[in-house]
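In: below is the structure, and that's it, no one-letter string:
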């Protein structure tokens, strides 16, 4: 059932993922499989709201049957979200101005104890003093740190639109601003495992690191101490701004993040000038390692060829099929040294994996 967990089947489903990954990749040297908690592992959750006469409740849609499924509890969600769901719904049902045309509720929580709730409406809420008063009262009554109200072309923030997560890796805390409605790692336990593994692979690389698809600086901040300097790139303006906050918050002084797409990085390294790089002297870097964490489509043709120009390649993948495709090219010049499976999405077919390669 949607949102449910099956701890008794966890070991079997992890083994099935391991087998599938092993069959796809050319080899799996130094393989590690990182287990997720068997329940309460998702720090993000989104639910549609269904209204029937005097009742309202959470629903999700079954992807196969397209039928709505009532959600009374969600043991996939981390404990603070799971504990908040029904008290929040009770307050909404007893407060007409909060309930009226409420369409969806999104939760964003952290291991460090913050909770952001977004209430999404199919009616205007801007200028609705009654809604504003009720939302403020809701924030005071329940363990909610921040509330956002959304409607078409409207966004009301009480009192900020982000949370700050603290991930503890190798005995060190790393702090990350996570903005509502932007990409963040949904399983913070696996996020910690991924950072630990990436740091271990690169601890003896030396030189400088170049990173593509860096998001809010999640990996680059944790990897910075393994390199002399780090240049990270990201196309999302929101993520770049968040990364700058995170660099300052973590007091990282050898990391520069610029707004560039992966294909633009290739062009810049081949001599094309970009105004966004006017303060960056690319020729002064001694890149020994490249790190990529691409979307499900994997690397584009130019980037796939470009990564082979570096001695060390660290590749985090959310799609083993495109990873295997990319490795067909990369393994012509590089040797797989380490591989890992991160069970980011237990009880689903999704596989998150990592490979570390060195030039032959």
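Out: Yes, it's here. Not measured: the values here are computed from a predicted model.
In: all contacts plus neighbour counts: C-alpha atoms, from now on.
Out: OK.
In: let's verify residue 241: helix, strand, or coil?
Out: Under the three-state scheme (DSSP: H, G, I helix; E, B strand; the rest coil), the conformation of residue 241 reads as helix.
In: here's the one I want to compare it with:
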């Protein structure tokens, strides 16, 4: 057994001297000192020795175990030291070299357009109103004069949470909330995210941005609506911009219209962006329906008003000549750095 112990000692030292990694060293430790290691198995067989041999072999076995353990610890220290020195060399920083300039981020195109539109309307005396994105069916549809059978209420068009709660399909509910808590005169714009069950493609998304406006006072007419929106279009797209209004239908306005602007890309001459018409649809608008005023506790015989709404994403696409709506939600620095 003494010969076996001597053999284990010599072989382990040779193997330890050849290791090049902590992993290899751990394999050697398990091989000799582990629960099923060679030295451990040998010590379990000491019961077969005579009483005279046990103390001698036991002392020698302990010496071999202590030697292997110490050799492993020393080698582990040396390997860790070498690894640290290697890392320090590879991670060396020359403090005399000039620093790398960090690039500052830019405002998102949607944020830039929103800020610009808000500044235009604030300059005309409007205030900014915000409200919940999870909305009651009453505020999203009923108070806005939507019939119970209006297609916008369909499950395939609207994200319902419960029968009475949904993700708002427009920011118009905040117009109702404003009219409920504030007496005329009212002059507000309402920006925010809205949700509709649309497929994601170059021009559609289930989540997009709107900004709407509301004016309620005595003597408000369609002329006030047209004048306000004409000023807005000229401020946003340039003084050369012309506008025109086409009859349309919205449940919450009467009469209703859609407003077109001369194409900012071609100046109204016709191009691929405006499909060679020279005009681009910008927004929907109209005089606030008397039923909506009455629903909010405002006497339609005494007061009138106008409302309008536009898709902020669409405005950004037109203003910056962006071909695909999805680019604005991908957080690609190459795209965002252009703005």
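Out: Arrived safely, thanks for sending. On a predicted model such as this, the values are computed, not experimentally measured, just so you know.
In: and the TM-score between these chains?
Out: After superposition, the two chains reach a TM-score of 0.21 (TM-score structural alignment, normalised by the length of structure 2), with 119 aligned residues with a CA RMSD of 6.6 Å.
In: quick check: residue 158 of structure 1 vs residue 134 of structure 1, distance?
Out: Between residue 158 of structure 1 and residue 134 of structure 1 the distance is 12 Å, computed by CA to CA, to the nearest Å.
In: all the helices of the stretch 51-200 of structure 2, residue numbers only.
Out: If DSSP state H, counting those that start in this stretch is used as the criterion, the helices of the stretch 51-200 of structure 2 fall at 53-90, 109-123, 137-140, 173-181.
In: which one of these lies closest to residue 316 of structure 2?
Out: Among these, the nearest to residue 316 of structure 2 by CA to CA is helix 109-123 (6.2 Å).
In: that closest one packs against which elements?
Out: strand 127-128, helix 222-237, helix 312-320 (3 or more CA pairs under 8 Å, 6 or more residues apart in numbering; DSSP states H and E).
In: who's in contact with residue 18 of structure 1?
Out: By CA atoms under 8 Å, 6 or more residues apart in numbering, residue 18 of structure 1 lies in contact with 33, 341.
In: that one is in what secondary structure piece?
Out: helix 10-24 (DSSP states H and E).
In: how about that helix, which residues are buried there?
Out: By 16 or more other CA atoms under 10 Å, the buried positions in helix 10-24 of structure 1 come out as 10, 13, 14, 17, 18, 21, 22.
In: name the next helix or strand following the strand or helix carrying residue 245 of structure 1 along the chain.
Out: Using DSSP H and E, residue 245 of structure 1 sits in helix 237-249. Toward the C-terminus, helix 237-249 of structure 1 is succeeded by strand 255-259 as the next helix or strand (DSSP H and E).
In: next structured bit after that following strand?
Out: Next along from strand 255-259 of structure 1, by DSSP H and E: helix 262-269.
In: and the angle from that following helix to strand 255-259?
Out: 110 degrees (axes from the mean of the first three to the mean of the last three CA atoms, to 10 degrees).
In: need the strands for structure 2, in chain order.
Out: Per DSSP state E, structure 2 carries strands over the ranges 127-128, 134-136, 165-167, 186-195, 207-217, 243-250, 253-262, 279-288, 304-311.
In: again, but for the stretch 101-250 of structure 1
Out: 102-109, 115-121, 146-151, 154-158, 162-169, 172-179, 208-212, 230-234 (DSSP state E, counting those that start in this stretch).
In: quick one: contacts for residue 358 of structure 1?
Out: Here residue 358 of structure 1 is in contact with 311, 312, 313, 334, 335, 336, 337 (CA under 8 Å, 6+ apart).
In: now, among these, which is nearest to residue 68 of structure 1?
Out: For the contacts of residue 358 of structure 1, the nearest to residue 68 of structure 1 is residue 313 (43.7 Å; CA to CA).
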